[in-house]
Every structure is written in structure tokens, then in C-alpha cells.
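In: coordinates for the following, if possible.
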Amino acid sequence: MKSFVSVPSNSDFSIYNLPYCVFSTQQNAKKRIGVGIGQLILDLSTVTDFFAPEFVDALNDEVLNSLMALTPAAWKSIRNTIQNLLLENSELDRNDALKEKAFIEQKNAAFHVPAKIGDYTDFYSSIHHATNVGIMFRSKENALMPNWKHLPVGYHGRASSIVVSGTPIHRPYGQTLPVDGADPAFGPCRLLDFELEMAVFVGGAPTKLGERVNAEQAVDHIFGFSLMNDWSARDIQKWEYIPLGPFTAKNFGTTLSPWVIPVAALEPFAVDNFPQDPTPFAYLQHKKPFNFDIVLEVSLKPQNGVESVICMSNYKYLYWTALQQLAHHTVTGCNLNPGDVFASGTISGETPDSYGSMLELSWKGTKSILLKNNETRKFLADGDEVIIRGYCQKDNVRIGFGECSGVVLPAIPLEQCT
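Out: Take a look at the predicted model:
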């Protein structure tokens, strides 16, 4: 396929990708649904005449939830229509007046969280990350907890503090235990971290309370994937997580890319699921490969400094697939709604340069990470910008995820928060 839109060879957004976003402009503050192509956004609200009437309301919405609530067959139909519109000599290509109205330069757009997120669940599905953390805090012999290979471990996060890429994150305040066995202290987090993650947006019809979706059925409820940074306050987390797990160490900000890549764009890059031993229960089993060869990269850019790549990982390292995560989430009868988000948990590989968090890269603060400007880090400093990127590449076809970035701002003094 060849689009009439100029797409640079290294672009994340070729006609084979077509990620969704929600955007507005200075000239038009209304939020609209768009599709990325090259360096442009196709404003779907301007081309609804080309779509089946039953899709028009969803395409005119201010968030992706209505589109996500459609069926996989509808998603395919809409995607095919968009691809056909963007081909050379299409009806859109031949209509110069409509083209002038339909396309916005990405650099001139303001991006928004692409869906109204009702619920957010964060999983812990990378075996390498879980093993590393277990070794650090327990021992090599007891790195994985007894349940870890039997079910996708997760916790419910805070949907209200999910923000779009580019939104700064303030260093949080909280309780910590600087010295084991001593009294806790209160103040700004000292061990601020990022977590390299990917988010999955739930789609399809809502499920009712009491209904279950097994792993084979779950593919009809996966709309698309985005990059995510689950910011973490490690010192706060260490003190508060017993006995109920993460709480305020995770609720102060989670950064999400504005781009949602459809599952259809990723299917050519599917790879075998991670080998699982023991064999999961039947509700967690699925034959369809639903792991993907997505190269993931994390860069750290200090204030007034240069960008340094500090991690190279891959989505294929996940032990539990998104289908298994969704199946386990619903096995109790928990209901799902379009726009709900599942996060993968930190995605780490086997080698130290593929570790997806500062906790691992610095090995609990015992090693320093050297940056290009000769500064070092063990955890994040104020002014640091964390930038996550991802892409698939095969046979000259590139499917990119854009960027997921955020700058660390100093903690807001207590007297300013009263």
C-alpha cells in the first residue's frame, strides 16, 4: 500500500499502522478522534461521510470509548475504510478542499488521554523483572512468590491520575523508613523511579457482573496497545506495601502515550507466547500467539542535558499475555467496560541493559548509571525527563508507538497544598 501522504522511512506512523488519538488545536478546542499518518493527523470527524452510518456517532465522539465498544468486525471495517481513504488516488486524495480540512500537523495538536478510563489494573507479568525484584528483597532461591507462575499477579491502580504524555510529574511526599527498625520519616520521596510498561485498552461490549471471559474469548475485548510509564516512589512503596501492596507509591501519576495502536497493526509481529511451566489452568490457556516483537527503549534526559538511552527491552519478554491477564481479571465475575486499561507491569529482559526500572538498573541503588554528559543516577533527579519509545520492524514495515514522556518536577511544599 502507498499513501498520498508523505511518510518518512523512519516514521512511526505508516499506512500499515494508523494509530488512534484524541486531540484538539488552538483554533478548535473541541476534542476529536484522529489517526496518525506520517507527521499528520487525519481528523476523522471531517470524513465521516465515507463510513457506514452506524459508525458515525463513535467517530464524532470526544473520546475513544464508543469506538472501543464496537465489535472486532466493526474495528476492521473502520480500519479498512481509513486505509482506503489514505491510498493514492482515493476519493480523499482527489478532493483538495477536503484534504485541506481533514489533516492537522501533529506538532500543532494538543493531545489528550485517549479514553475515559473507568478502571485501571496494573499487572506484574515480566518474569525477569519479578525475579530481579525477588532476588533484591528476598533471595535467589525465593525470588518468585509461590503463586507467580500460576496466575497473573496484579493490583488495582488509580485511573484519576493517569495523564497524557508530556504532562510533568511532581515528586510525591510520603512516609518512608530510611533505617530499618527505626521510626518512619515523612517528606519528599528520595527514590523516585520509572517503570517501562505497555497499556492495553479494553474494547468490545461491556460484560455484566458475574460474567467471565476466558483467554480464548479475550481477543474480542482487546482494542489496542499504548506505551506507559508507571512512576514509582520506591522508598514510600517499601514502607507501605505490607500487607496489601502498592498504594500511594503508585497513585501520584501514571503517564500514557496519546497513541493507541490497533491489534490488527501488531498481528504481523506476533511471536510465540513465553513458555509457561507449569501449564496454566484451562481458563488461562489460549492457542493464538498474543505476544509481540515490540522493541522498547527508555531514555533519560537531565535538565539542560543530553538524552541517554538507559534501557533496551522487548514486549515479548512478558510471561503472561494480555489475553491471560484479561481472563484472570474476569474469572471471579468482575465486569469490564470499554476504555478500561490493563498495564503489563515493568518489562525487563535477561540482561542488565534491558532492565525496565531504575531499581533494577542501579540494582537497588548499589550501582550508578552513567549518562552521556558524565552525570550519574541511581534514581531520578528533579528536572529529569524520562522518554519511552517502542516500535516493530519487519520487511521494511515499521509500526511505531510514538513517545511516552514526562519531566520530574520538585515536590510541592506542604504549605502550598493546604
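In: when you work out contacts or count neighbours from here on, use the C-alpha atoms and nothing else.
Out: Will do.
In: top strand in the protein by residue count?
Out: Ranked by residue count under DSSP state E, the longest strand found in the chain is strand 397-409.
In: what helices and strands are in contact with that strand?
Out: strand 169-170, strand 222-230, strand 254-256, strand 385-394 (3 or more Cα pairs under 8 Å, 6 or more residues apart in numbering; DSSP states H and E).
In: neighbouring contacts of the following helix or strand past the third one?
Out: Tracing the chain C-terminally past strand 254-256 and defining elements by DSSP states H and E, one meets strand 261-262 next. Surrounding strand 261-262, the residues in contact under the criterion Cα atoms under 8 Å, 6 or more residues apart in numbering are 17-20, 223-226, 401.
In: quick one more, to check against the first:
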Amino acid sequence: MFASHFSAHNIPFGIASSEGHPRRSAATRLENTVIYLDELAKHDLLSSLPKEALDAFSHVDLNGFAALPKSIHQQTRAALQSLFKEPLASLPAGCTDKLNNVTMHLPVSSRDFTDFSCSKDHVLNAGEAIQKKRYLPPGFLHFPIGYSGRTCSLIVSGTSFVRPKGQFRDAQGSIVYGPTKQLDYELELACIIGKPTKLGETVASKHADDHIFGYVLMNDWSARDIQGLEMPPLGPLNGKSFATSLSPWIITLDALQASAVEGQPRELQVASYLMDSNPINSYDIALQADLITGGKSTIICKSNLNAMYWTFRDLVVHQSSNGCCLNTGDILATGTISGSTDDSHGCLLELTNGGQYSFELSDGQSRIYIEDGDEIQISALASDGVGFGECTGKVLPADL
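Out: Predicted structure coming up:
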């Protein structure tokens, strides 16, 4: 379905296995074909690459490869593009697999995960939905605000999860325990840290890109009723920590060069460490969310990364500004990516104005929040031949 996202202009990196290639290892994708990098290395088809890269291709995650200098990532990308000038059928047996025969896995092992709130429109819309007034938190225009998530509940695209339970207020205002009644999705992108830092080290804006291995789609599933009760005063916990879906293919900064654009202007002067001397600091990436039920799909959001007030460079710089170390495989996410139009609300909290309104599906059903059996599919396209594919997740009934 998303074969066109994966041309030779892309060259993503992921972790794959199959019946014929049972051990997880590094892979790339060309249209609907998955190519195992460790098999290419075994046949000396990537002999121009340094040994540390070839060794990393046989690892069960991409951490070892991601931590290598960006020049090696670029060298690998160029070597693969050169190799793919010839038909894939000419590669030795065992080097390739059809996508539908392959199992994709989480691409990296992540020790830390921070979810930020980069969208001014989302913050204003969420404030209106919850507090009945449009306002920005005191720090929003000064720095990207965020919270620490749980890496243990990261799941790869295509993984179903059980509706979470927790405490929340019922219609009568009493606090009860049970399955969430306000299950939501959040349309997000996230960067994967490649080059790590040491504790006490800070990252300058001009060096931030050096620490980003690439980007993935993310759906930060949210139980709004549970989250609403637990938020004051320390922020979300059980309302967020039950599942976070990631797309399996990491898209590199080099693949996104054609989509690089100038980001949103600052409304206030920021602290010196957040000043970015390079105005080309964002990307024109079109995102879409679909709700799928009964085999029928309904588009529920169309947005764009460039609507974000804060950039990925800002996230890297701010996360490290107090000396917090960045580890290879760490995830820094945008938060909900919403725009200023009614069709660009990146979560149902915004779309339904806090549950006040329903929306209609293509089969005539209506929804306020996500129901059991519903599936959310997020996709993103950056430029011709360069996209992220999809990030999907299906909701199963709660364990009672």
C-alpha cells in the first residue's frame, strides 16, 4: 500500500526477520521488498563499508549502527543506492524477502523516551477542550515542554493492545476504576538519537542534527479520562503508559533533505542556547490519520510537521541543556501534530472538543472516542519516493 514511499531516494533502516531469515537483523526496504543488510555483507556486496558497520548489521537492533558517525550512515546509504541500480533479482538468494513474508520489529532498544508538546495549535485546542479556554502554559513560548514516558510499553506498528483500565470520574463525578471510556490517539513524529552524549554534556543547536539518527512515526495512545484525573500536579502516568506505537522504518535526515524548510517564527526571544542560526530547521512532511473499522477507513486528520512551533533540533538541545545525557536509541517525540484548520486536529480530544461532539465514519457510524476493534493508521509523506509508510495499532477489549 505504501510501496511508493520507499524508492531508492529513501533507504530507510529497520530490524526484520522471516521464516527464511529467522534471526532479527538490520534491513532496508525498496518498494515492497525487504533487503537484509547482514546477507549483503556476507556476500561482500558492501565491502566498501568499514568493519564496524558490517558487524552492526547482524545485531538484533540498530543501536550499534545508529551510534556510528553520520559519515558512515551516509556511506552506507550511498553504497545501497549504487547497489540498487541493478535489479533486486540479481542479488544472491536469501538477501531479499517480500514485505508480506517479513516480521518487522522495534528498530532500536530505547532506554529513555521523552514526549514533548511542540504544537501551539494543539495546546490551545486542548486547553479549550479541557479548561474551556484557549491558553498557553507559562513556559510554552520559552522552551519545549515535555514529560518522561515509559519505554517498556513501546510497541511496533501492527501490534494490538488491550484497552487500559484506571481511575477516572464517571458521569456523576464519582471516582471509579474500570476500562477507559475516552481512548484517544495522538499523531506524532519522533527522532531517534544516534550519537550519544555524556552526563553533564550539552548539545549546541548547530550540532543537534549530528545526534539524530533519523525519524519514525509515533502514536502516543492516551486514556483521556484517566489522564485528566491524574495530571495535577505531576503530569500523565497511567493515562499514557499502557501503549505507544512506533513505525518500523527509520527515515534518515539525508533522505529528507528535499523536504527541509524554514520553521515557524518565534513569538518571543528565546534563551541563547535555543537560538538556531540555521533557519532551515523543519520539514514539509504531510501526515494523515485514518480510523479503520469493519474494513472501512475514514480520514480523521491531515496535518503537517511544519506547523510545529518547536523543532527537533530544539528538542535535542533542550533535553541536554541541564546536562541530561542522551543515549543511543533514545526517543524524543513532538507531541500531537495539529494545525490551525478543523481537519488538522491530531487527536480526538481536539476533534470532538473534549467529547462534546461526535464525528461520522465512512460507513455511517459515529464516534467520539476510539471503540474496541477500531484501528488507527498514521502515515506520512515527505517528498516523491520518500515517506514513512504506516504506523498502525488496533484496540482489543479490556481484560475484565
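In: the longest helix along structure 2 aligns to what range in structure 1?
Out: Of all segments of type helix in structure 2, defined using DSSP state H, the longest is helix 70-83. Under TM-score structural alignment, the match for helix 70-83 of structure 2 in structure 1 covers residues 72-85.
In: what of stretch 15-27 of structure 2?
Out: Under TM-score structural alignment, the match for stretch 15-27 of structure 2 is residues 22-34.
In: buried residues in the matching stretch?
Out: Neighbour-count burial for stretch 22-34 of structure 1 flags 22-25, 31-34 (criterion: 16 or more other Cα atoms under 10 Å).
In: and the residues you listed as CSV, adding secondary structure and distance to K149 of structure 1?
Out: Shown next, in CSV, are the buried residues of stretch 22-34 of structure 1 (DSSP: H, G, I helix; E, B strand; the rest coil; distance: Cα to Cα, whole Å):
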residue, secondary structure, distance to K149 of structure 1
V22, strand, 37
F23, strand, 40
S24, strand, 44
T25, strand, 47
K31, coil, 43
R32, strand, 42
I33, strand, 39
G34, strand, 40
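In: follow-up on the earlier one: how big's the offset between the match of helix 70-83 of structure 2 and structure 2?
Out: Its matched residues in structure 2 lie on average 1.1 Å from stretch 72-85 of structure 1 after superposition (mean Cα distance after the TM-score superposition for structure 1).
In: can you map out the helices along the stretch 51-200 of structure 2?
Out: Ranges of helices within the stretch 51-200 of structure 2 are 51-56, 63-66, 70-83, 120-131, based on DSSP state H, counting those that start in this stretch.
In: which strands and helices sit next to the shortest one?
Out: This means helix 63-66 of structure 2. helix 51-56.
In: the helix it packs on against structure 1, how far on average?
Out: Relative to structure 1, helix 51-56 of structure 2 is 1.8 Å off (mean Cα distance after the TM-score superposition for structure 1).
In: dump the helices and strands packed on strand 397-409 of structure 1 into a markdown table; add mean neighbour count and distance to A74 of structure 1 as well.
Out: Output for those, formatted as a markdown table (neighbours: other Cα atoms under 10 Å; distance: least, Cα to Cα, whole Å):
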| stretch | mean neighbour count | distance to A74 of structure 1 |
| --- | --- | --- |
| strand 169-170 | 18 | 37 |
| strand 222-230 | 26 | 11 |
| strand 254-256 | 26 | 25 |
| strand 385-394 | 21 | 25 |
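In: of those, which is nearest H112 of structure 1?
Out: With respect to H112 of structure 1, and counting by Cα to Cα, the nearest of these is strand 254-256 at 9.5 Å.
In: widest-spaced pair of the contacts of strand 261-262 of structure 1?
Out: F223 and F401 (14.7 Å).
In: tell me the contacts of the closest residue to L68 of structure 2 other than its chain neighbours?
Out: With Cα to Cα, 6 or more residues apart in numbering as the criterion, L68 of structure 2 has its nearest non-adjacent residue at 7.0 Å, and that residue is K195. With contact taken as Cα under 8 Å, 6+ apart, K195 of structure 2 is in contact with 66-69, 210-213, 327-328.
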